[in-house]
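Colleague: Turn this into a model:
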Amino acid sequence: MRGWFRLTLGLLAVVLGALWTVQGLGYASGSVMTGHRIWAVIGGAVVLIGLVTLYFGLRARGGRS
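Modeller: Sure, this is the predicted structure:
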């Protein structure tokens, strides 16, 4: 079970960060975040954190025999 939590958390962070970025850039409507550039910056940071978390989750899964 090692790595599953990190993989799940990383994937969730990537998806949410991408959504926030798209909303912040104004491509998705229907939210109070739409059109506010700060959400694009926050979303980008969350995507990067998610990718790092995914990387470490994959390493934890791959290190097991």
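
Colleague: Going by C-alpha atoms from here, please, whenever you check contacts or count neighbours.
Modeller: Fine.

Colleague: Nearest to the spatial middle of this structure, which residue is it?
Modeller: Compute the mean C-alpha point of the chain, and by C-alpha atoms, centre = their mean the closest residue is V14, 2.0 Å away.

Colleague: end-to-end on stretch 29-38?
Modeller: The first and final residues of stretch 29-38 sit 16 Å from each other (C-alpha to C-alpha, to the nearest Å).

Colleague: another one to check against the first:
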Amino acid sequence: MNRGLALALGVVLLLVGALWTLQGLGYVGGSPMTGVTFWAVVGPLVALLGLLLAVLGGRKRT
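Modeller: A predicted model of the protein is given here:
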């Protein structure tokens, strides 16, 4: 996978995961996802996956 694509996809997943977490915890309203425990659990997992992908995509290969 292209490093730039991996980095961009990782950042998007990180942001989406953070949003899902906040919605699941009830901090962001206006969505059927608000206050649903499932999203409070899945959100951090997606954010962690995005962080891992962004770090791996941003690393220089030697």
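
Colleague: For the two chains, what TM-score is obtained?
Modeller: Remark: TM-score between the superposed chains equals 0.92 [TM-score structural alignment, normalised by the length of structure 2]; 61 aligned residues with a C-alpha RMSD of 1.1 Å.

Colleague: from what I can see the residue nearest to the centre of structure 1 touches I42, true?
Modeller: No: the pair V14 of structure 1 and I42 fails to qualify as a contact (C-alpha atoms under 8 Å) at a distance of 11.7 Å.

Colleague: what's the longest helix along structure 1 packed up against?
Modeller: The longest helix of structure 1 (DSSP state H) is helix 37-62. Counting contacts by 3 or more C-alpha pairs under 8 Å, 6 or more residues apart in numbering; DSSP states H and E, helix 37-62 of structure 1 packs against helix 4-24.

Colleague: who's in contact with the helix it packs on?
Modeller: With contacts defined as C-alpha atoms under 8 Å, 6 or more residues apart in numbering, helix 4-24 of structure 1 is touched by 28-29, 31, 33-54, 56-58, 61.

Colleague: Which residue lies closest in space to G3 of structure 1, excluding its sequence neighbours?
Modeller: G57 (4.4 Å; C-alpha to C-alpha, 6 or more residues apart in numbering).

Colleague: residues touching the one you found, list them.
Modeller: Taking C-alpha under 8 Å, 6+ apart, one finds R2, G3, W4, F5, R6, L7, G10 in contact with G57 of structure 1.
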